[in-house]
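A.B. asks: The sequence isn't on hand, but the structure is:
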């Protein structure tokens, strides 16, 4: 493998080792998959660089992008980086206030906007940015500079010698990107990552896949987040073709079209896939249904020690022939690897996917660590269910007295941009980065994440509650999609629960329960009673002080657009406690005079059929 010390050195692989590759990237254009070749990639990246040089961008200048996943993201990324510019990728779904803060804080010089809708969203901010000297809307719109104008500017001002000189002057230790955290509990923080931060991570992670036969990966998590971005670099480093899904809604269709060997996901995506499979199994009849659930229960018991025994292996072979091969068909037929990160995945799901021939490895990390700290591997003993694997090669890890995970390594960020106060909080005097996550080491080597340090709360009785532990247990129920446990400074824990509406629809049909909308379904007495049974069974496995005494069924799914989820699909707890303050107060019999700051979102008042006591 040729030496890669700076991110844009990946382009050298496409000038040499992968020069003949015809589908470096692919995406849906006008309803058909369109390939981007190695020469396309290099040429377009260079056009971006020449255009930025013509606009006066010099090493250290910040250039921002607001766009979804497509090969154009990669052209812009490499084009920015090989001029020494600092890439500031921003989510397309942020508030105007957050856009204004980020662009002002980073002093953005040039801005690339992916589509007309994003332009309309950001338009009110553009005149408030004194450092902004140019912006382009890639999707053609009258009166605005677009992709063709950018390419034309690059061609007109191409200077290969100057670009080569600039590339040579960029060091691995130089700042490559500013990634602003989603700001779920305050204003966004700019995480400064150098070339070596990212390169050390994707080269170390690539070692895990070296022995695997992977030619094509499907990408659907946002590239502006460090998780998918690092993996995108890893794909390029290994010569794996990257196919960009159209959307989460079309994920199943895209998988059948692309037939990927691997993809990376957050647990929420895996849980939804499993729920769909479970619903289809529930709709089977007679012997087919019996066989399905026999195979499912066998998969839930999957263990690496068990498969060494001939009896279990034979049962697994039969289950594969009758059931599991159809699962793989739903994912395109060639899928063998899923990398899961961003939140804990229930061990039951990991086991059953392994049983089905789809090997799920979990990883753990943060934006501040580029991101991987620990990950499972495919070597013997590389995966232990319920953990996120061992620390990545080159990463040092230890646990503080309170269980907080501390790390050192070449992947750890340079610091927070313009925030010396926050840097002093997260780095101790010995240089250890404090992650804010609580964990434990299983058998002294496998890392298990138990909760976020700042999310652990204390009840009015003085008992500490780790909400993530309870929430992950709640999600074991096929009737429940997600939840948020609350109860700080109150007598007991309660929960906001989003039902699995897709699963409930088939259950209601089987029970003859009539409804017209999801909201009506969530108010139906029999549905509430069924969820109550699930919570009762959960409570029997928890300590008395951790038991969920009351809950509210939400009328619709939480989403990024409606504000409950961050762009990485994590629950925004501070926002949620404000948005649903009236509902939460009602569960505890409190009266509040509440006026939501988010006036565009309706806050439902507590009412009959929503609050249920154990």
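C.D. replies: All right, it came through fine. This one's a predicted model, so the numbers in the text were calculated from it and none came from an experiment.
A.B. asks: only C-alpha atoms for contact and neighbour calcs from this point on.
C.D. replies: Fine.
A.B. asks: what helices or strands is the helix or strand where residue 353 lies leaning on?
C.D. replies: Using DSSP states H and E, residue 353 maps to helix 347-355. Applying 3 or more C-alpha pairs under 8 Å, 6 or more residues apart in numbering; DSSP states H and E, one finds that helix 347-355 contacts helix 286-300, strand 359-365.
A.B. asks: try this one next to it:
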């Protein structure tokens, strides 16, 4: 297919549907709407302001902000001014901000909505030019309104397919983040392949709230909207998330496993599981109850639901299916523009799979079980890291994903673990933690889990309980967890059976450094934090850290 760049798509909608609303930004509880024509004009003004700075062509410019209309506008303006965007997670601490800005040699940074503006801005060197988005008092050389005083750029430049569009830093689950160099061609191809697979129209509505510094949101929300011409709304804050979601009532909705679990907990806090099961088993009531729950969640208009970035428990997918929410899993990584496999249309018999490869993606399973792929969506390299780039590809040019998997007769892929996460017990047997974690998540009292056991006789699981679990007494919790443990162990080979579930006191978060910004666990850090607890003798099948 002939690949268009994001800028060409902007020019297309600016010309063909200038008055259609593209971006919707809530401020103080009111949505401020931007049409395609208005977005185009702002992009052209900001691009001109950037050109006026005389940065060298192809300079690296960072974006540090929560999702907002100005994030999209900035991203497009950086492209239009012939520079390269370097997004930084809005949850990033000083060390990460400093590392990314230094490693990528950024000349400038756009700073927007943040939770800890002063602290995060302290990590930005004085030689880096600061531009502020219009949110609060952001210390910067140029404020947004000032940038918009520039006349709009009259020309409509189109970058070459092999020009670098963006450097996306991985979330660093195993050390310093790596800078993934993605071209306009790879990004554009991915957005077009996605549009073809999902059959979306310009009538869709999406809510953008997962970090735009992550490839999933950048392709599946920003990219999808640009290549299909539909509107995107943003969330004002964490506190207004639920009401913003209801107000927007999206037709396409993607999330991550941790949030799907939180939504489920929210429903079960209002209707106890036994009562809900009873209501859903009465044919005449099932549809009414399911619809009411979807309305309460703000998802009654959605026709397509997705989950990605980490494995989701099949039990969670089955639970959602009963209330009419069929969640399609997708799988990809920064290194392939988020475009690997997709379980769409939803198939009940394929729950637990990550779907089949997109058209044009060539996927194979290597001898050691690794999933490897090739296609126009794949990155050029890791920025300034030739050795790591060489390690990332096979001799015949396939990307090594680090995930192990199998492919069934229908071409559906199932992940069986990560190569690096597989550990060896004292018995010399190898155990893959991810599939066991996925099984344990069937227990709705469990919010987070880490199966570990390098050099132990048998593996154990560290468990964080949900906030809702607090209402139960310890004997109820112990009984429930013990039942889950016995049930799961029956499904596992003898060397992989868990010795104990160890309930830890503190939850794992981005703030305490135990989750990546995309809410994956940082396994090596969790294992080092709980080293003594992991190594101690566990006399009971369910134990508490504080006992």
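C.D. replies: Looks like it came in fine. Note that this is a predicted model, so its numbers are computed, not measured.
A.B. asks: coming back round to it: now render the helices and strands packed on helix 347-355 of the first structure as TSV, adding distance to residue 482 of the first structure and mean neighbour count.
C.D. replies: TSV is the format used below for those (distance: least, C-alpha to C-alpha, whole Å; neighbours: other C-alpha atoms under 10 Å):
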stretch	distance to residue 482 of the first structure	mean neighbour count
helix 286-300	21	16
strand 359-365	20	25
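A.B. asks: In JSON lines: the ones you listed, plus distance to residue 170 of the first structure.
C.D. replies: As requested, those are exported to JSON lines (distance: least, C-alpha to C-alpha, whole Å):
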{"stretch": "helix 286-300", "distance to residue 170 of the first structure": "51"}
{"stretch": "strand 359-365", "distance to residue 170 of the first structure": "27"}
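A.B. asks: Those: which one's closest to residue 211 of the first structure?
C.D. replies: Smallest distance to residue 211 of the first structure across these (C-alpha to C-alpha): 13.9 Å, for strand 359-365.
A.B. asks: what's in contact with that closest one?
C.D. replies: 336-343, 345, 350, 353-354, 371-377, 383, 387-389 (C-alpha atoms under 8 Å, 6 or more residues apart in numbering).
A.B. asks: what's the average distance of it to the second structure?
C.D. replies: Overlaying the second structure shows strand 359-365 of the first structure at a mean distance of 1.3 Å from the equivalent residues (mean C-alpha distance after the TM-score superposition for the first structure).
A.B. asks: For the stretch 251-400 of the second structure, which segments are assigned as strands?
C.D. replies: Counting by DSSP state E, counting those that start in this stretch, residue ranges of the strands within the stretch 251-400 of the second structure are 252-255, 304-307, 327-331, 341-342, 356-357, 362-365, 370-374, 381-382, 399-407.
A.B. asks: Kindly reformat those as a markdown table containing distance to residue 292 of the second structure.
C.D. replies: What follows is the strands of the stretch 251-400 of the second structure, written out as a markdown table (distance: least, C-alpha to C-alpha, whole Å):
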| stretch | distance to residue 292 of the second structure |
| --- | --- |
| strand 252-255 | 18 |
| strand 304-307 | 17 |
| strand 327-331 | 18 |
| strand 341-342 | 28 |
| strand 356-357 | 32 |
| strand 362-365 | 41 |
| strand 370-374 | 40 |
| strand 381-382 | 47 |
| strand 399-407 | 38 |
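A.B. asks: so of the ones you listed, which one's packed in deepest?
C.D. replies: strand 327-331 (a mean of 26; mean count of other C-alpha atoms under 10 Å).
A.B. asks: can you state the direction angle for it and helix 314-322?
C.D. replies: With axes from the mean of the first three to the mean of the last three C-alpha atoms, to 10 degrees defining the directions, strand 327-331 of the second structure sits at 140 degrees from helix 314-322.
A.B. asks: which residues in the first structure does strand 327-331 of the second structure align to?
C.D. replies: Using TM-score structural alignment, the residues of the first structure aligned to strand 327-331 of the second structure are 360-364.
A.B. asks: mind checking how far the matching stretch is from the chain centre?
C.D. replies: 12 Å (C-alpha atoms, centre = their mean, to the nearest Å).
A.B. asks: what's the mean deviation for the helix holding residue 353 of the first structure versus the second structure?
C.D. replies: Mean for helix 347-355 of the first structure is 3.3 Å (mean C-alpha distance after the TM-score superposition for the first structure).
A.B. asks: Can you name the residues in contact with that helix?
C.D. replies: With C-alpha under 8 Å, 6+ apart as the criterion, helix 347-355 of the first structure contacts 271, 274, 296, 298-303, 316, 324, 359-361, 385-386.
A.B. asks: before we move on, what about stretch 525-535 of the first structure?
C.D. replies: 474, 477, 479-480, 521-522, 548, 553, 609, 612, 614.
A.B. asks: and those residues, which two are the farthest apart?
C.D. replies: 521 and 548 (22.0 Å).
A.B. asks: which one in the first structure is aligned with residue 174 of the second structure?
C.D. replies: Checking TM-score structural alignment: residue 174 of the second structure goes with residue 185.
A.B. asks: Leaving out chain neighbours, which residue sits closest to its match?
C.D. replies: Leaving aside its chain neighbours, residue 185 of the first structure sits nearest to residue 574 (5.9 Å; criterion: C-alpha to C-alpha, 6 or more residues apart in numbering).
A.B. asks: where's that neighbour, which helix or strand?
C.D. replies: Going by DSSP H and E, residue 574 of the first structure is part of helix 573-579.
A.B. asks: Tell me where the stretch 1-150 of the first structure has helices.
C.D. replies: Along the stretch 1-150 of the first structure, the stretches classed as helices by DSSP state H, counting those that start in this stretch are 10-15, 38-54, 71-81, 96-106, 116-126, 147-156.
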